[in-house]
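Novice: sharing a model prediction with you, sequence too.
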Amino acid sequence: MDFGKILTAMVTPMKDNSDVDFEEAGRLAKYLAEHGSDGIVVAGTTGESPTLSTDEKLELFRVVKEAVGKDVIVIAGIGSNSTANSVALAQKAAKTGVDGLMAVVPYYNKPSQEGLYQHFRVIAEASELPLMLYNIPGRTSINLLPETVLRLSKVPNIVALKEAVGMMDQVSELKRILPEDFMVYSGDDSLTLPMLALGCSGIISVASHVVGDEMKKMVDAWFEGDTKKALQWHLKLMPIFKGIFITANPVPVKYLVNTLGIKAGKVRLPLVDANPEEKEFLTNLLKRVKEG
C-alpha cells in the first residue's frame, strides 16, 4: 500500500468541557483532505493520544474514515508502552475501517533493541493491516536503530517508518539497508525536503494543518524534478515549520487551527493552552508566511 506523500498528524478537536468533538473531527479531516493531505494519522501524539481513552480513539478512527472516504488514507495511532494494550487496540482499530496502523517506540520502559523488535512484531501479527513504526527518541528516550528496522521490515505487514530522530546519517543508513519499497517518512516538517533528497517517501506533518496547500506545492515540485522551486518553498515555510513548536506540540497548531474557523478547541491537561505572547507570535507568523 502507498500511504501517499503528505499525511497530517491530526489534532483532536475538543469541546469547552474537554470532551472530544467528534463532529468537528470529521470536519477537520475533510478540510485537511481538501488542502494537501493524502492521508491522516489519527490519535498520534499531535492528537493528544496519551490523554485519549480507548473508546475515544476507536470512535475517532470511525468518524475520520467515514468523513474522508476511500480517497484518503487513515492511519490509526495504536502504540503505547504496553505491548498487550497496543495489540488489543490494534485488533479493535482494524474493525473501524482504517487503512493502516502506527505504533510508536515504547516510552519510559527503555527496552533493548531485541525488546523493540519483539514488541513491534507482536503488534504487527495481531492484525492484517499495514503497520508503520514511529521512532521519536526525544519523547521516548530510545532510538530504534536501522538494524532493528531492517529486521522488522521482514515482517510482512510492517511497511513503513516515521523517522523523527533528526539525524540525516541515520536516515541515510536506513535508506542504504532497507528494501526499496519500504517507506520512510519524515517526522519533522523542517526535514521534509532533506529527507526527500535522501529518497524518503514524504512527511507526516503538523504544519500541514495550516500550510497544507503550500507543502503540497513543495513536495510536488520535488517529485516533478523542479528542485529549485522545492527549495524556494522549503525556505519560505521554514519559519512556520520551526515556529509551531514554540511550546509543546500540539498547543501551537491547535491554536492556529482555531484561527482558521475550525473548532479545534483547547488541549487537555497536563498540557495548557498557548499564552497571550505565544498566540500573538503564532498569529503574526502564519500571517507573514501566507502573505510573504
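Specialist: Everything's here; your move.

Novice: C-alpha from now on. contacts and neighbour counts both.
Specialist: Fine.

Novice: show me the contacts for His234.
Specialist: If a contact means Cα atoms under 8 Å, 6 or more residues apart in numbering, then His234 has 190, 193, 218 as its contacts.

Novice: also Ala33?
Specialist: Contact analysis of Ala33 by Cα under 8 Å, 6+ apart lists 39, 68, 72.

Novice: from those, which land in strands?
Specialist: Gly39 (DSSP state E).

Novice: compare the contacts of Ala33 and tell me which is most surrounded.
Specialist: Within these, most neighbours by other Cα atoms under 10 Å means Gly39, with 25 neighbours.

Novice: endpoints of stretch 31-45, how far apart?
Specialist: Stretch 31-45 has an end-to-end distance of 20 Å (Cα to Cα, to the nearest Å).

Novice: what about the strands in the chain?
Specialist: All strands of the chain, identified by DSSP E, fall at 6-9, 39-42, 73-77, 100-104, 131-135, 158-163, 183-186, 202-205.

Novice: which residues touch the residue nearest to Met215 when sequence neighbours are not counted?
Specialist: Using Cα to Cα, 6 or more residues apart in numbering and skipping residues adjacent in sequence, the residue nearest Met215 is Ser208, 6.7 Å away. Neighbour list for Ser208: 8, 32, 36-37, 215 [criterion: Cα under 8 Å, 6+ apart].

Novice: in CSV: those residues, plus distance to Ile177.
Specialist: Putting these into CSV (distance: Cα to Cα, whole Å) gives the following:
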residue, distance to Ile177
Thr8, 27
Leu32, 33
Gly36, 31
Ser37, 29
Met215, 28
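
Novice: restricted to buried residues, select these in ChimeraX.
Specialist: Selection of the buried residues among the contacts of Ser208 in ChimeraX, burial being defined by 16 or more other Cα atoms under 10 Å:
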select :8,32,36,37,215
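
Novice: nearest to Ala264 among the contacts of Ser208?
Specialist: Leu32 (12.9 Å; Cα to Cα).

Novice: that closest one and Ala9 touch, don't they?
Specialist: No. Judged on Cα atoms under 8 Å, Leu32 makes no contact with Ala9 at a distance of 10.2 Å.

Novice: can you get me a residue count around Asn275?
Specialist: By other Cα under 10 Å, 11 other residues sit near Asn275.

Novice: quick one: it and Leu28, what's the gap?
Specialist: Following Cα to Cα, the distance that separates Asn275 from Leu28 is 24 Å.

Novice: re the thing from before, now for Leu32 and Ala9: what residues contact both?
Specialist: Shared contacts of Leu32 and Ala9, defined by Cα under 8 Å, 6+ apart, comprise Ile40.

Novice: can you give me the helices in the stretch 1-150 of the chain?
Specialist: Taking DSSP state H, counting those that start in this stretch, the helices of the stretch 1-150 of the chain run over residues 22-34, 54-68, 83-93, 113-125, 137-140, 146-152.

Novice: equivalent analysis for the stretch 151-292 of the chain, please.
Specialist: Along the stretch 151-292 of the chain, counting by DSSP H, counting those that start in this stretch, helices occupy 168-177, 192-197, 208-223, 227-243, 251-259, 276-291.

Novice: next, the one to line up against it:
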Amino acid sequence: MTFQSTTSGIWIPLITPFKAGELDESSLRRLVKHYSSIGLRGFVLAATTGEGQTLDDAELERLASVCADETSHCSCEMPIYLGVSGSDPRKVEKRFQQTKHWPIDGYLISGPNYLRPSQDGVKRHYEFLAGSTERPIMIYNIPYRTGVNVLNETMLELAALPNIVGLKDCCGSPEQSYDLLRCAPKDFSVLTGEDPFFYNAMVHGAKGAILTGAHVLAHVHLEICEDLHNGHQKLALEKWNRVVHIPRLLFVEPSPAPVKHWLWRQGLIDSPEVRLPMLPIGDSLAGKIDAAVNLQGGTDWRI
C-alpha cells in the first residue's frame, strides 16, 4: 500500500488520557481498541487535540508504543502519525532522530510558529524536513495558531516532494481550501481539519478529514463519506444536519476539554483531566454535553 493510499478517509487526532496527573494507559488502550474497530483510517498522536506540547519525551514514546501495540491486534491497517511542531528545522530534525525507532509511520508537522517567515522561508523549512526523514509527512496548515499561512502556490510546490503526502487543512479560508482542492495533484491528500467544515470540504473533493469530532461522530462521518462516494449527496446532507450542532459543543471552550468530558461521560476514558494551561469545562457546558450524550444514547465502554 502506498503512502498516498493510506492518507485518506477519516483520521482521529487522538486525545491523550490522563489520570491523577499521569498518562492513563488503561484508558488509552480502550480508546485505541475502540477506534481501531470502526473503520477509521489512522491516528494522529500528540498534536493539538492530544495536548502534545504538555507531554515529555518518555510520555510521547509510551503513547506511541501503547497505540502501536493495540493497533497490531486489529485486522485493518491503521497508520500512526506523530504531531511535531517547531520553528527551528534543525530541532525538528533532532526529533526525527529521537523517534527513528518508535513504532510510528509518519509525521504531522505544523508550520514554523511565531516567526512568521516568508513563503519562500516556509517552503525551505518543509523542504529541509522532507529531506531529513524517509517517513511520510503531512503538513498541518493552521495559521490562526502558528501565525503563518502556507499559501496554495507554496503548498503545490511542496506536494511535488515524494514524502510530503498530504495536508491537514485548517487554513480558515474556504476560498483557499476550495482552490487547493481544485488544483491539488491526485497523489496529494487534502484532509480537512475543521470540524464544522467537514461536509462542505467532502462535497468539494477532500479525500478525508482529521477531526476532533471523530471521537464522538466517527460513524456519522464514515456514513457521509460512503453516501457521497455513492452519489447520495442529499442523504449525506440530511445526516450532517442532524449532528452539525455537536462540533459546536466541542469547541465552545478550549479543546480538548469538551471532548474529554464527552468521552468520560461515555465511559471511554476514566477521567476528563487536561493539563495546564488547559482547564476542565465549566458547569454550563458540562450540562449541555451530558444532555447530548444522553440523547445520543451514550454507551458505557469500560472493559
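Specialist: That came through fine. Bear in mind that the values here come from a model prediction, so they are computed numbers and not experimental data.

Novice: on that earlier part again, name the nearest of the contacts of Ser208 of structure 1 relative to Pro156 of structure 1.
Specialist: Thr8 (25.0 Å).

Novice: which residue lines up with the closest one in structure 2?
Specialist: Under the alignment (TM-score structural alignment), Thr8 of structure 1 pairs with Ile12 of structure 2.

Novice: swap in Lys162 of structure 1?
Specialist: Checking TM-score structural alignment: Lys162 of structure 1 goes with Lys168.

Novice: once you drop chain neighbours, what's closest to the aligned partner of Phe281 of structure 1 in structure 2?
Specialist: The alignment partner of Phe281 of structure 1 in structure 2, by TM-score structural alignment, is Lys288. Nearest residue to Lys288 of structure 2, sequence neighbours excluded (Cα to Cα, 6+ apart): Leu249, at 7.9 Å.

Novice: so that neighbour sits against Pro258, correct?
Specialist: Yes. Using Cα under 8 Å, Leu249 of structure 2 is in contact with Pro258, at 7.4 Å.

Novice: which residues do those two both contact?
Specialist: Counting by Cα under 8 Å, 6+ apart, the residues touching both Leu249 of structure 2 and Pro258 are 285, 289.

Novice: which one's more surrounded, these two?
Specialist: Neighbour count, other Cα under 10 Å: between Leu249 of structure 2 and Pro258, Pro258 has more, with 23 against 18.

Novice: who's in contact with the residue nearest to the more buried one when sequence neighbours are not counted?
Specialist: Nearest residue to Pro258 of structure 2 in three dimensions, chain neighbours excluded: Leu250, at 5.1 Å (Cα to Cα, 6+ apart). Leu250 of structure 2 is in contact with 213, 256, 258-259, counting by Cα under 8 Å, 6+ apart.

Novice: tell me which of those residues persist in structure 1.
Specialist: Retained in structure 1: 213, 258-259, out of the contacts of Leu250 of structure 2 (criterion both residues aligned by TM-score structural alignment, their matches' Cα atoms under 8 Å).

Novice: put together CSV for those residues, with distance to Gly83 of structure 2 on each row.
Specialist: Output for the kept ones among the contacts of Leu250 of structure 2, formatted as CSV (distance: Cα to Cα, whole Å):
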residue, distance to Gly83 of structure 2
Gly213, 18
Pro258, 21
Val259, 19
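
Novice: report how many residues lie close to whatever residue of structure 2 lines up with Gly199 of structure 1.
Specialist: Counting by TM-score structural alignment, Gly199 of structure 1 lines up with Gly205 in structure 2. Gly205 of structure 2 is flanked by 16 other residues according to other Cα under 10 Å.

Novice: so Gly205 of structure 2 makes contact with Leu180?
Specialist: No. Gly205 of structure 2 is beyond contact range of Leu180, at 9.8 Å (criterion: Cα under 8 Å).

Novice: show me what contacts the equivalent of Glu226 of structure 2 over in structure 1?
Specialist: Alignment note (TM-score structural alignment): Glu226 of structure 2 maps to Asp220 of structure 1. Applying Cα under 8 Å, 6+ apart, we find Asp220 of structure 1 in contact with Ala230.

Novice: re the thing from before, aligned partner of the residue nearest to Met215 of structure 1 in structure 2?
Specialist: Under TM-score structural alignment, Ser208 of structure 1 pairs with Ala214 in structure 2.

Novice: number of residues surrounding the nearest residue to Thr54 of structure 2 once chain neighbours are set aside?
Specialist: The spatial neighbour of Thr54 of structure 2 that comes closest, neighbours along the chain excluded (Cα to Cα, 6+ apart), is Arg275 at 6.9 Å. Arg275 of structure 2 has 15 neighbours, counted by other Cα under 10 Å.

Novice: how close does the alignment partner in structure 1 of Arg275 of structure 2 get to Ser141 of structure 1?
Specialist: In structure 1, Arg275 of structure 2 lines up with Arg268, judged by TM-score structural alignment. Using Cα to Cα, Arg268 of structure 1 is found at 23 Å from Ser141 of structure 1.

Novice: what do you get for Asp273 of structure 1?
Specialist: Distance from Asp273 of structure 1 to Ser141 of structure 1, by Cα to Cα: 25 Å.

Novice: what do you get for Lys287 of structure 1?
Specialist: Using Cα to Cα, Lys287 of structure 1 is found at 35 Å from Ser141 of structure 1.

Novice: who has more neighbours out of those two?
Specialist: Between Lys287 of structure 1 and Ser141, counted using other Cα under 10 Å, Ser141 has the larger neighbour count: 16 against 11.

Novice: that one maps to what in structure 2?
Specialist: Checking TM-score structural alignment: Ser141 of structure 1 goes with Gly147.

Novice: gap between its match and Phe128 of structure 2?
Specialist: Computed as Cα to Cα, the Gly147 of structure 2 to Phe128 of structure 2 distance reads 20 Å.

Novice: and Gly83 of structure 2, by the same measure?
Specialist: Gly83 of structure 2 is 17 Å from Phe128 of structure 2, by Cα to Cα.

Novice: who has more neighbours out of those two?
Specialist: Regarding Gly83 of structure 2 and Phe128, a neighbour count based on other Cα under 10 Å identifies Gly83 as having more, with 23 against 15.

Novice: pretty sure that one sits against Thr49.
Specialist: No. In this structure Gly83 of structure 2 lies outside contact range of Thr49 using Cα under 8 Å: 9.9 Å.
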